[in-house]
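Chemist: just need the structure, nothing else, for what follows:
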Amino acid sequence: MTAYLIRGARIVGGEPTDLLVRDGVVAEVGPDLAATGAQVVDAGGLVALPGLVDLHTHLREPGREDAETVETGSRAAALGGYTAVCAMANTDPVADTAGVVEQVYRLGRAAGLVDVQPIGAVTVGLAGGQLAELGAMASSAAAVRIFSDDGHCVADPRLMRRALEYVKAFDGVIAQHAEEPRLTQGAQMHEGEMATRLGLTGWPAVAEEAIVARDVLLAEHVGSRLHVCHVSTAGSVEILRWARQRGIRVTAEVTPHHLLLTDEKAVGYDPVFKVNPPLRTAADVAALRTALAEGVIDVVATDHAPHAVEDKECEWAYARPGMLGLETALSVVLGSQALGTDWNAIAERMSRQPARIAGLVEHGRDPAPGAPANLTLVDPAARRVIDPGESASRSRNTPYAGLTLPGRVVATFLRGEPTVLDGKAVR
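Modeler: Next up, the predicted model:
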């Protein structure tokens, strides 16, 4: 295993120093280090962060390899500075058994670009009728700890309660896609002035907020862990703030696109801006940014959702919802100014806290002697124009095409081995 001497990096935005990476760990940290035979990486002006961790990634394999595979999604993640991603269960077949989650886990290990941690389905086939094999998935080689029917809400309150009760046995987490389906039938975008102007059926904010309110009460009643996926409304933020004041065991995520984009992007009927939950108003965006800065929302999660061309380049009503996110997440967060250039806050929201929620003990640790060498080097002064043609993803449905965004991932290391150097994938 090659040793790497990283010179002049600013660890989480601190003073420049050197890092010696050897045998998969950070061996030394300090000024003017020397190491015979080590490959030198010039990190002058770069910020060293713990490798980013994504709680919400769609890798599509098995079943939709035309849109993404575990390998292509992993490469996109590495280029975005990630060293671990949690792969959602809405594959085909659904990841609702030990066999399927182990398959995804093995594919991730074979790719070797990021640690791929499968998320198991809450219900069989994501159908909302009966609980999936939660215990079997938890005790499998994949050691699943987060369960979600993302893309579908666990709408039955009795089933949601049972799921929350079940995962207490192994300190698991139920991650809810908060959407009351009876309020969103036929919905195409956020319910508001823009939807009225465009003649599109609205997706009301209350459809999210009603489920968030119900589920935090269930989590309090059961004493279990709830995670709210892709929070998108100011009302949800207030419910989460109330839940925290009561000490309820709830965490929440926001996507980069909900921190930057508004429903006004739908004005041209470009399906690249169709997503679930939909882009909301400027007031919602402002509330989400504040909540992330305050810690009411715990993490940024990409909801990376690749789609094949035919599923996006069509009429708005027929387009699948979802956007790419892994390669651009850090730049979008920087561009949104939600956390400013507070590198400690960025490390907390994009690495440490998601690693804690997912139970990924080797990740989310700042570069320090003895820590696993899972880290990313970022050029905060760089600015880049987003070109979909340069994406490592198999899909091209990025909403940021042509935008100039700040920050650039220069290098990513997974257990001491580079997956990205000089901004390019190593393999």
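
Chemist: going by C-alpha atoms from here, please, whenever you check contacts or count neighbours.
Modeler: Fine.

Chemist: what ranges do the strands span in the stretch 301-427 of the chain?
Modeler: Counting by DSSP state E, counting those that start in this stretch, one finds strands in the stretch 301-427 of the chain at the ranges 375-385, 404-414, 417-421, 424-425.

Chemist: can I take it that residue 76 is in a helix?
Modeler: Yes. Assessed with DSSP: H, G, I helix; E, B strand; the rest coil, residue 76 lies in a helix.

Chemist: wait, it sits on residue 324?
Modeler: No. Applying Cα atoms under 8 Å as the test, residue 76 and residue 324 come out as separate, 9.7 Å apart.

Chemist: which residues do these two both contact?
Modeler: Shared contacts of residue 76 and residue 324, defined by Cα atoms under 8 Å, 6 or more residues apart in numbering, are absent.

Chemist: okay, those two: which has more neighbours?
Modeler: residue 324 (28 against 25; other Cα atoms under 10 Å).

Chemist: mind listing what that one touches?
Modeler: By Cα under 8 Å, 6+ apart, the neighbours of residue 324 are 302-306, 395-399.

Chemist: rerun that using 6 Å as the cut-off
Modeler: 304-306, 397-398 (Cα atoms under 6 Å, 6 or more residues apart in numbering).

Chemist: circling back to that earlier point, just put the strands of the stretch 301-427 of the chain in a markdown table and tack on mean neighbour count and distance to residue 225.
Modeler: What follows is those, written out as a markdown table (neighbours: other Cα atoms under 10 Å; distance: least, Cα to Cα, whole Å):
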| stretch | mean neighbour count | distance to residue 225 |
| --- | --- | --- |
| strand 375-385 | 19 | 28 |
| strand 404-414 | 24 | 29 |
| strand 417-421 | 22 | 33 |
| strand 424-425 | 16 | 36 |
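
Chemist: here is a second sequence; please produce its structure as well for comparison:
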Amino acid sequence: MTTLIHNAVLIDPEAGTERPGALVLKDGAILDILPAAPESLDRFAAVLDADRRHLAPGIVDWGVKVSEPGERHKESFRSAGLAAAAGGVTTMVTRPDTHPAIDTPEILEFVARRAAQDSPVRVLPMAALTKGREGREMTEIGFLRDAGAVAFTDGDRVTEDTRALSRALTYARSLDALVVTHPQDPGLSRGAVMTSGKFASLRGLPAVSPMAERLGLDRDLTLARMTGARLHLDQITTAAALPALERAKASGLDVTAGVSVHHLTLNDFDVGDYRTFFKLVPPLRQEEDREAAVEALASGLIDCLGSQHTPQDEESKRLPFEAAAPGAVGLELLLPASLRLVHAGRLTLPALFRALSLNPSRRLGLPTGRLAKGAPADLVLFDMNAPFVLDRWTLRSKSKNTPFDGARLQGRVRGTWVAGRRVWPVPEDR
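Modeler: Here you go, the predicted model:
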């Protein structure tokens, strides 16, 4: 079956271009890229007029938590997959911080089966770096890699035993496996729920200095240099960390970095009167840190932008700020929230999709993230100017813990394709 999508504005993050054009899809891949629709449409089994909306590579959201196994009431592969499709996410790279942690091939194979059965989008699981994510004994990295793990991480649980982390990185290097760390000094950050500053003092909340991120980053980069391991830093959110990251890249270390959309579009003032939907890990930063992170993403110093989707139920959020569970959902809101930066003139659309699609794909060795002949037909069609006010109860995720509830956003997904098959809107939503 050959499909034509024409009258679109094509966003090509690889070439850095934004231009009118049309795509021909066949057998799950992009067959051809045309400047416009041909005069005769008879040879196409399906034809879609994009009505001058933007068509881009599907989003690869790196760092999604799906709460299977253990907390399926918070998020399942079915609900997460629907939320992803509605948000233009065609690949979810999932975290291993489940109950139990994804630290054996058997648990990983269970997750892969559930994902294949229930999710309409691609799911690529990461596995735990250490057993139980306890930071003491490394997992069977080779067996987990053979079972389908695309990377290894303990999530936001920082490995305090430097020797154990060094051994894990050395072993990962021998297998050319990618390790993902969360740069933070655990001693300084333990128990903290805000970034230190006047606002945190006024609210009387335990806070952590931004230098805790710099200290954790320095350690992880030193170990990467010592072991030669491939390293991805999942959250770089402070101005203090950026010079060290820049030096590491300039020296040739095989290191990349990511940031969440919440840390690019919100700051610590948004916590307001103890609003727990704004409690995140790491905590929201000061405005100068947010500005620095935006500039680093625009320049390419920070490579990847994701949602860090972390579902929490109402009971765990309706608590005093210190006691509330951290995290926010973001699969469905990653694109419209990110478009705030485009509308503000801080990013171009090709630069945005470089961070959302191309760079995550390259780092993980995936063929996605490109508009090129032969590339997978993983696509998102969106109206970047369509305004709406978010009602969190309309989200497809089981959990509704978003800091954007009631926010004015721009950008509606009009279609999502995975391997050439349209997965959004689903029939009942068309």
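
Chemist: let's have the strands of the stretch 301-427 of structure 1 in TSV, adding distance to residue 247 of structure 1.
Modeler: Formatted as TSV, the strands of the stretch 301-427 of structure 1 follow (distance: least, Cα to Cα, whole Å):
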stretch	distance to residue 247 of structure 1
strand 375-385	32
strand 404-414	35
strand 417-421	40
strand 424-425	43
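
Chemist: please name whichever of those strands is nearest to residue 267 of structure 1.
Modeler: Evaluated with Cα to Cα, those place strand 404-414 nearest to residue 267 of structure 1, the distance being 20.9 Å.

Chemist: average distance between the closest one and structure 2?
Modeler: Superposed on structure 2, strand 404-414 of structure 1 shows a mean distance of 1.1 Å to its aligned residues (mean Cα distance after the TM-score superposition for structure 1).

Chemist: settle this for me: residue 271 of structure 1 is touching residue 316, isn't it.
Modeler: Yes. When contacts are counted by Cα atoms under 6 Å, residue 271 of structure 1 is listed as touching residue 316 (5.0 Å).

Chemist: more neighbours: the two, which one.
Modeler: Of the pair residue 271 of structure 1 and residue 316, residue 271 is the one with more neighbours under other Cα under 10 Å, namely 24 against 20.

Chemist: residues contacting that one?
Modeler: Residue 271 of structure 1 neighbours (Cα under 6 Å, 6+ apart): residue 316.

Chemist: what about the equivalent of residue 179 of structure 1 over in structure 2, distance to residue 316 of structure 2?
Modeler: In structure 2, the residue paired with residue 179 of structure 1 according to TM-score structural alignment is residue 184. Distance of residue 184 of structure 2 to residue 316 of structure 2, computed by Cα to Cα, to the nearest Å: 24 Å.

Chemist: between those two, point out the one with more neighbours.
Modeler: Using other Cα under 10 Å as the criterion, residue 184 of structure 2 and residue 316 rank with residue 184 on top: 27 against 14.

Chemist: helix, strand or coil for the more buried one?
Modeler: coil.

Chemist: would you confirm that it contacts residue 212?
Modeler: Yes. Using Cα under 6 Å, residue 184 of structure 2 is in contact with residue 212, at 5.4 Å.

Chemist: any idea which helix is longest in structure 2?
Modeler: helix 211-227 (DSSP state H).

Chemist: which part of structure 1 lines up with that helix?
Modeler: Counting by TM-score structural alignment, helix 211-227 of structure 2 corresponds to 206-222 in structure 1.

Chemist: so how far is that stretch off the chain centroid?
Modeler: 22 Å (Cα atoms, centre = their mean, to the nearest Å).

Chemist: same question, stretch 354-366 of structure 2
Modeler: Relative to its chain's centre, stretch 354-366 of structure 2 lies at 11 Å (Cα atoms, centre = their mean).

Chemist: what does residue 303 of structure 2 align to in structure 1?
Modeler: For residue 303 of structure 2, the residue aligned by TM-score structural alignment is residue 298.

Chemist: hmm, who's touching stretch 96-114 of structure 2?
Modeler: Stretch 96-114 of structure 2 has contacts (Cα under 6 Å, 6+ apart) with 67, 69-70, 126-128, 131-132, 144, 147.

Chemist: again, only using 7 Å
Modeler: Outside of stretch 96-114 of structure 2, the residues within contact range by Cα atoms under 7 Å, 6 or more residues apart in numbering are 67-70, 77, 126-128, 131-133, 139, 143-144, 147, 155.

Chemist: quick one: buried residues of it?
Modeler: Buried residues in stretch 96-114 of structure 2, counting neighbours by 16 or more other Cα atoms under 10 Å, are found at 96-98, 101-105, 107-109, 111-112, 114.
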